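Mind looking at a prediction? Sequence and model below.
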Amino acid sequence: MFTGIVEELGEIVAREPLADSARLTIRGKLATSDAKHGDSIAVNGVCLTVVDIVDGDSFTTDVMGETLARSSIGGLDVGSRVNLERAAAVNSRLGGHIVQGHVDGTGVVVARTPAENWEVVRISLPDNLARYVVEKGSITVDGISLTVSGLGADDDGDWLEVSLIPTTRELTTLGGAPVGTTVNLEVDIIAKYVERLTHRG
């Protein structure tokens, strides 16, 4: 379980293709500082399992073919920067919202509108996820817990907007993601449970 508060920007330093998966080596000094085999670390919002620690500042992880195909992880290569968050401790503050690290789909950055002290980022929203997203609700974008500041639709389909403060722009990959970038989306798990319970009622 995670909170969507990115702890550091990491970097993919190696990628080894396997038969139906890939092994990534990711450098992240903070994320690796207390990591051990079997621990969970969110990489761009995808919950991955630590396989080994390398040189004290990097970890390896195996990514299944399904994850590569269904998330933006498949498009990352050596040199790519990634958002890292260690699993939340039971006694830690919930600074963002409840994040599982289970990506529901991907969107694409379609526009960026800068302002004096923030920037509005518009992201395409897959049809099957739109019903779970509400204005002022929570959304996880590449592992970042964000508040939905706008919703709408145009000829290309549904979209959502999030507003980035300077800290988020500086300390996460979304801050510098150009238009056209594919991002991982995880909707609020509570919305999915409510839908399931309502339909079964």
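Arrived safely.

going forward, measure contacts between C-alpha atoms and count neighbours the same way
Noted.

Isn't Leu160 up against Leu146?
No: the pair Leu160 / Leu146 is not scored as a contact, 11.1 Å apart, by C-alpha atoms under 8 Å.

unless I'm mixing things up, Ile12 is touching Gly28, no?
No: counting by C-alpha under 8 Å, Ile12 sits too far from Gly28 to count as a contact (9.1 Å).

ok, residues contacting the longest helix seen in the chain?
If you go by DSSP state H, the chain has its longest helix at helix 189-200. Contact with helix 189-200 is made by 98-100, 132, as judged by C-alpha atoms under 8 Å, 6 or more residues apart in numbering.

Put this next to the first one:
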Amino acid sequence: MFTGIIEEIGTMKRIDRQGQAMVLTIGARRVLEDVKLGDSIAVNGVCLTVIAFDGGSFSVDVMPETFRRSNLRKLSSGSPVNLERAMPLNGRFGGHIVQGHVDTTGIITARTPEENAVVFRLEPREPDMLRYVIPHGSITIDGISLTVVEVTDRAFTVSIIPHTLAETVLQYKQPGDEVNLECDVLGKYIEKLLAAGSVPGSGVRSGAGGLSEAFLAEHGFR
């Protein structure tokens, strides 16, 4: 698990690709301080497993599903990438719950300065994911934990402070660029439970239609 607080910007040193499978070798410093084989490192928000490392870089496998779902397929030698190690149990929870499991990608459609901030507008490749995005809720963009400003039926916006812009790959992103998106996992679990129509441990089911106003009234929520 991650928190969406980027530790450093790494540099793509080598890409070995066979079809939709890749091995990425990434130059880094801070995330290598205590690295071990099998560790998880989020690369642009994608949880990947370290398969090799040396004093200045590490390598990870990218499987076809990850290749298709994320923007890792568009990386080239020299590309900057956001890096974050998995959260230690005794660490601070600086962002929000981030799994490193990309839901879809999005296209930046606008980048607008607003006093000390920069507002990014993004359109998801799969607009249906916007049902999980709420104003002032959390979303992960290329591994960065951010707060949503506004949501429409096609897009959403986030406002970026100078520190976040300077410390992440967002500083390089322009309209037309593709980024990885991961929704807040809590919303997805709640939706799944409601769609199943059951109240865990109660023996009560709400029926095929899921949770409804009538169901709530029937069970004392008036």
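Looks like it came in fine. What you see is a predicted model; the values in this text were computed from it and never measured.

about what we covered before: so which of the contacts of helix 189-200 of the first structure wins on neighbours?
Val99 (28 neighbours; other C-alpha atoms under 10 Å).

What residue, apart from its backbone neighbours, is nearest it spatially?
Nearest residue to Val99 of the first structure in three dimensions, chain neighbours excluded: Phe2, at 4.9 Å (C-alpha to C-alpha, 6 or more residues apart in numbering).

mind listing what that neighbour touches?
42, 85-88, 98-101.

and Asn117 of the first structure, what does it touch?
The neighbourhood of Asn117 of the first structure, defined by C-alpha under 8 Å, 6+ apart, consists of 165-166.

and the gap between the aligned residue in the second structure for it and Thr164 of the second structure?
Superposed on the second structure with TM-score structural alignment, Asn117 of the first structure falls opposite Asn116. Separation of Asn116 of the second structure from Thr164 of the second structure (C-alpha to C-alpha, to the nearest Å) stands at 12 Å.

Repeat that for Arg111 of the second structure.
Relative to Thr164 of the second structure, Arg111 of the second structure is positioned 15 Å away (C-alpha to C-alpha).

and what of Ser70 of the second structure?
For Ser70 of the second structure, the distance to Thr164 of the second structure equals 22 Å [C-alpha to C-alpha].

can you pull out the strands in the second structure?
8-18, 21-27, 40-43, 46-53, 57-62, 80-85, 104-114, 117-124, 138-141, 144-151, 156-160, 178-183, 198-199, 204-205 (DSSP state E).

For the fifth one, give me the average deviation versus the first structure.
Meaning strand 57-62 of the second structure. Superposing on the first structure places strand 57-62 of the second structure at an average distance of 0.5 Å from its equivalents, by mean C-alpha distance after the TM-score superposition for the first structure.

So which bits of that strand are buried?
57-62 (16 or more other C-alpha atoms under 10 Å).

That strand to strand 21-27, inter-axis angle?
Strand 57-62 of the second structure runs at 160 degrees relative to strand 21-27, counting by axes from the mean of the first three to the mean of the last three C-alpha atoms, to 10 degrees.

Now which residue in the second structure aligns to Arg196 of the first structure?
Per TM-score structural alignment, Arg196 of the first structure is aligned with Lys192.

Identify the residue of the second structure aligned to Glu11 of the first structure.
Matched to the second structure by TM-score structural alignment, Glu11 of the first structure sits across from Thr11.

count of neighbours near its match?
By other C-alpha under 10 Å, 19 other residues sit near Thr11 of the second structure.

shouldn't it be in contact with Ile26?
Yes: under the criterion of C-alpha under 8 Å, Thr11 of the second structure makes contact with Ile26 at 5.6 Å.

Burial check on Gly150 of the first structure, number of neighbours?
For Gly150 of the first structure, the neighbour count with other C-alpha under 10 Å is 17.
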